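Participant: Sequence and predicted structure are below.
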Amino acid sequence: MKLFTTIFFVLMSMYNVWGQEKVSSTNNTVIYNGVPWFDDKADIVNAHGACIVEDDGKYYLFGEYKTDSVNMFIGFSCYSSTDLVNWTFERLALPQQKDGPLGPDRVGERVKVMKSPATGEYVMYMHTDDRKYTDPQVGYATSKTINGEYTFQGPLLYEGEPIRKWDMGTFQDHDGTGYLLMHHGDIYRLSADFRSAADRVVSGIPGSGESPAMFHEGGTYYLLSSGLTSWERNDNMYHTAPSIEGPWTKQGVFAPEGTLTHNSQCSFVFPVKSGKQMEYMYMGDRWSYPRQGQAATQVWLPLKAKGTTLSIPTYWAAWDVTTFRPVNRQLLGLPVNQQLKSNRKGDFVTIPFNGAALGLVGRSGPDGGYARISIVGKGGDTLQSSLVDFYSKVTHSGLRFVSPAFPEGDYTLHVEVAGEQGVWRNKRGDRFGSTDFWVRIEDVKLLSDSANVAAREYLLPSDNKNNPVIHGYYADPEILYAEKTGKYYLYPTSDGFHNWAGYRFKVFSSSNLRDWQDEGVMLDLRRDTRWASNNAWAPCIIEKKTATGYKYYYYYSAAKNIGVAVADEPTGPFTDLGKPIIPNDTTTRSQEIDPDVMYDPASGKYFLYWGSGYMRVAELNENMTSIKKETINVLTPKSTYREGTYVVHRNNKYYFFWSENDTRDENYRVRYAISDSPTGPLNIPESNLILAKDTTKGIYGPGHHSVIQVPGTDEWYIVYHRFRRPNAKGMGWAAGYNREVCIDRMEFNTDGTIKVVVPTL
């Protein structure tokens, strides 16, 4: 059997209905910045250009509900929380309207909500526009309840006319008076019922920008705003004044210059009670155009205000909202075999863990692209999948993804290079965004005490010196020496998927059998085949020299059938036949898997072997993509045969290998037989067990192998998988989904029998 590597995250099999289960927070008082947040249903919190309103002992977060394809108004979302960390989706408090300023194909931004002390009514404000931003105005909506649904009332009027400006914010002073803040420094005092603008108290504060936010502390008013750089981040600025009418003085930036406000744009300032004093929380957005719905994130940080000085002195990736202090979590020291640094679409890494919350640490930069991060449960179902943005104009290393905490069990995080990048243009046509597709995962942070258990059992690096030879979770290795290139190539099953649910194959190259280079994904079932989408297992390959050059025929298990793909190079690209070469016959066998292909130098023929619970052989036709059905023969060795046939020729003898027991069993191991023919019969030596576990070294489950002869010599090596060391055995059955590939010397006795292989570290 074969495995694949993904990131298992949610224990789906424990629940009948996923939507009915609550997701546990990583910590009920810790805010994690710059990462996707998940609500109580494991959906991404989608609320941007946001504000928070505290009402009747709960917090309500309002924001733009963004799409992933186009900048268009869908609705304004409302979430509720009791702790500012764990959020419950209430509803679209104001959905798209049938027509008008917030109708189809319109823009709605910068939603803000305040409660009128005079009427007790909740009033929502927003910037409405067409998609070309040529019809700006401030609109408003009202509701008797804070979570809506709100009724859109039309434009907010000042002196009988709509306020035709774009980026806007709101501010409610200590006495309850409401104000409307506009880009470039216009400030309006609202009427008592908040349904109109009564006075323009300030006009055009010099040096102010867009996306305004305000708060009042210690006799000083602070006005925050952003430069005009489209969706790009910039060094936001602030002004101060002794009264809201001014005079306003530009003070400069409030985050360290060059950090681009810690890669964010200001949206709101929310006062938070911390003990006996009031603290102020900066709320900013990390936009991610065009994938705003999935990949845009939030940055919430404490503000330090005193007199005319305002600052966010340092960036806190995580901080406790009850103490307003940073939370420092332990870096694991992720092994190199679990890191990902690639710009090739489809490259991936998988990190299994036990459900405790983990944080992925990576580097964003000007060349960063999107990663697809998936959460797969023990049952093999993908329970959550979304894009994470690795772009930032200023390079930054930190948290890129934080998992929710789920019940203890076997999970995997799967991180894949999506091959997409954030790119957009402003009204003038200037290009913004990423220059490449890089995704860089560098480490893991343990976000809870139980995560230490996950690290010990799943992630700690092994003490191996020589094995495994390729980094990561792989199994069922096939090895080839290519005459065309003079190199060796490894073709493993990509491992780590529960129940072997993977769907892609990789290839690695080496000139010396020791140092292996990842050549990337060479066959993706969901991209390259029409007849299968999962269970990509146990490949084999052969090089055939033709009159026009070399051809490479790659046979593989997929959806419990055997397929074949063809290429001109050992690394591909491979073109699938379009149908199985050995289709699954459900009337006679449960699955047709584990192919092996051999060239017989004695007859000049090519043979295909396969089977699970049985060993079949058939001669291949000249085209190598079909078999001679009349040559099918069954060669199953008695009692010990399970799967993984492999056949080699040496000194006029044919050596048939196979694996015994279940691949999830620590006693998975390799036996062999000898024959005078590539089609049998088999002669089984009295002592035919050549590879088995070594408990003194913590080696378990070695098997499903291939064999390679160093060209021009009688030097042989066996390439096999085993449970990942040092702790996979403690994972139970999951050890059979988390394996690593090793290479050891295989030697023959003078009588032609094979010596017992000593597995090494």
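Facilitator: Nice, I can see it.

Participant: going forward, measure contacts and count neighbours with C-alpha atoms only.
Facilitator: Fine.

Participant: Test my guess that Gly359 contacts Gly398.
Facilitator: No - when contacts are counted by CA atoms under 8 Å, Gly359 is not listed as touching Gly398 (9.4 Å).

Participant: tell me which element the residue nearest to Asp173 when sequence neighbours are not counted is part of?
Facilitator: Distance criterion CA to CA, 6 or more residues apart in numbering; nearest residue to Asp173, sequence neighbours excluded, is His216 at 7.1 Å. Per DSSP states H and E: His216 is located in strand 210-217.

Participant: Report the inter-axis angle for whichever helix or strand comes after that strand versus strand 210-217.
Facilitator: Remark: after strand 210-217, the chain's next helix or strand is strand 220-226, criterion DSSP H and E. Here strand 220-226 points in a direction 160 degrees away from that of strand 210-217 (axes from the mean of the first three to the mean of the last three CA atoms, to 10 degrees).

Participant: One more to weigh against that first structure:
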Amino acid sequence: MKYDSFRPGKEWKDTNGKPIQAHGGSVIYIDGIFYWYGENKEKTKPDNDIWHWGVRCYSSVDLYNWKDEGIIIKPVTDDPESPLYPSKCMDRPHILYNKKTLKYVCWLKIMEKDGTQDMTVLTADHILGPYTMVKKGYRPYDMSSGDFDLAVDDQSGKAYYFFEKVHSELICAELDETYTGVGEIYSEHFKNGQPPYVREAPAYFERNGKKYLITSGTTGYHPNPSEAAMAEEWHGPWKVLGDPHRNDRSMTSFNSQISCIFKHPEKEDLYIAMADRWLPNLPETEGDGFYTGEAYRKVEQSFKEEFSGIADKKEKDEETDYGKDDTSIARYVWLPIRFEGDVPYIEWQNEWKI
């Protein structure tokens, strides 16, 4: 099948006819080719212990039709201690190109069995690899580091690392010259106290000299309301602009979680919000309450109680056991970002074209 439009939430197949597996990922544009990479969830089923099967990458010239370029960071199947072991919770690969070192630098979030989270860093000479691991178990500033995004200042070449200090706040850190570690300077933002209000899944972009972040709340794979914020400088202060998803009564960001904001290099003002629909069957399982927002309100309350110490251990385990979700069938919701002045907003479209 050849595509000539985006169809948010519908099954999206590669040029071989297989479902695309690039979750929690990003797009990078190199020499006229778009590369889309992300978590390969093809083997992740509710009845096994496989969280990921490496990082898979696709290439395209039109953003609609994607050729499978293979697994660029392979799972390590013979070493349970490796951060790339399939049962390790490896999430949200982000790749930068360093013009000084001529290296592609990939950061991965790894969630350990004890709940702590750290980073693995790899480098390569080409976007498609091979990648060499240069750091594992890396804890910037000795912080448990969760969902994140990486960005580069086009003028200075300095890179920045936005990450959730787990269940606490969002950190903006300056990277060192190699992009493989943090520098001395960082700042703290969005101190919302506890899930579900702590901001995670930061997605950064710039427009007209303004800096933007769109983040999600913290409710596991269950979607929640997004929040946009704007600043004049990398380290803020950040002004909260509210949920950019217009007319979303479900309070679920159109049943999705944004992983990346991609600026089309050949269009003057086209920003695409790339999001994962982790639970495509959610409207069926939650019924009418999904559409009214009642279902999300229950999830919000359960997380609020859980992280306030109200829920007992058994309830907590049941509420947060998202490893049982079938993310192998997760889909994608790509929508254009529009603007009223400096304020971004996203409207639902069943189908749209560049």
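Facilitator: That came through, no problem. Please read these numbers as outputs of a predicted model, since none were measured by experiment.

Participant: counterpart of the residue nearest to Asp173 of structure 1 in structure 2?
Facilitator: Aligned counterpart of His216 of structure 1 in structure 2: Glu206 (TM-score structural alignment).

Participant: Quickly note the distance from that match to Ile354 of structure 2.
Facilitator: 19 Å (CA to CA, to the nearest Å).

Participant: Looking at those two, which has the bigger crowd around it?
Facilitator: Glu206 (17 against 13; other CA atoms under 10 Å).

Participant: What's the match for Val439 of structure 1 in structure 2?
Facilitator: Aligned partner of Val439 of structure 1 by TM-score structural alignment: none.

Participant: and Val439 of structure 1, what element?
Facilitator: strand 439-446.

Participant: Over to Asp68 of structure 2?
Facilitator: strand 67-73.

Participant: so what does whatever helix or strand comes next after that strand touch, helix or strand wise?
Facilitator: For strand 67-73 of structure 2, the following helix or strand on the C-terminal side (DSSP H and E) is strand 89-98. If you count contacts as 3 or more CA pairs under 8 Å, 6 or more residues apart in numbering; DSSP states H and E, strand 89-98 of structure 2 packs onto strand 23-30, strand 33-39, strand 103-111, strand 145-152.

Participant: Dump the ones you listed to JSON lines, plus mean neighbour count and distance to Glu232 of structure 2.
Facilitator: Formatted as JSON lines, those follow (neighbours: other CA atoms under 10 Å; distance: least, CA to CA, whole Å):
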{"stretch": "strand 23-30", "mean neighbour count": "21", "distance to Glu232 of structure 2": "24"}
{"stretch": "strand 33-39", "mean neighbour count": "23", "distance to Glu232 of structure 2": "29"}
{"stretch": "strand 103-111", "mean neighbour count": "23", "distance to Glu232 of structure 2": "26"}
{"stretch": "strand 145-152", "mean neighbour count": "23", "distance to Glu232 of structure 2": "15"}
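
Participant: In structure 2, where's the longest helix?
Facilitator: helix 294-306 (DSSP state H).

Participant: residue range for that one in structure 1?
Facilitator: Using TM-score structural alignment, helix 294-306 of structure 2 pairs with nothing in structure 1.

Participant: Would you state the helices of the stretch 351-500 of structure 1 in chain order?
Facilitator: Listed in chain order, the helices of the stretch 351-500 of structure 1 (DSSP state H, counting those that start in this stretch) span 449-454.

Participant: Name all residues that make contact with the residue mapped onto Gly25 of structure 2 from structure 1.
Facilitator: For Gly25 of structure 2, the aligned residue in structure 1 is Ala50 (criterion: TM-score structural alignment). Ala50 of structure 1 makes contacts with 61-64, 110-112, 267-268, 283, as judged by CA atoms under 8 Å, 6 or more residues apart in numbering.

Participant: swap in Gly293 of structure 1?
Facilitator: Contacts of Gly293 of structure 1 (CA under 8 Å, 6+ apart): 46, 65-68.

Participant: Redo the residues you listed as CSV? Include distance to Val597 of structure 1, secondary structure and neighbour count.
Facilitator: Rendered in CSV, the data for the contacts of Gly293 of structure 1 read as follows (distance: CA to CA, whole Å; DSSP: H, G, I helix; E, B strand; the rest coil; neighbours: other CA atoms under 10 Å):
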residue, distance to Val597 of structure 1, secondary structure, neighbour count
Asn46, 51, coil, 28
Tyr65, 54, coil, 24
Lys66, 51, coil, 26
Thr67, 49, coil, 17
Asp68, 45, coil, 16
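
Participant: nearest to Gly120 of structure 1, of those?
Facilitator: If you rank the contacts of Gly293 of structure 1 by distance to Gly120 of structure 1 using CA to CA, Tyr65 comes first, at 25.9 Å.

Participant: what separates that closest one from Gln137 of structure 1, distance-wise?
Facilitator: 19 Å.

Participant: can you check Lys250 of structure 1 too?
Facilitator: 27 Å.

Participant: Comparing those two, which shows the higher neighbour count?
Facilitator: Neighbour totals were compared for Lys250 of structure 1 and Gln137, and Gln137 leads with 23 against 17 (other CA under 10 Å).

Participant: what does that one align to in structure 2?
Facilitator: Checking with TM-score structural alignment, Gln137 of structure 1 has Asp118 as its match.
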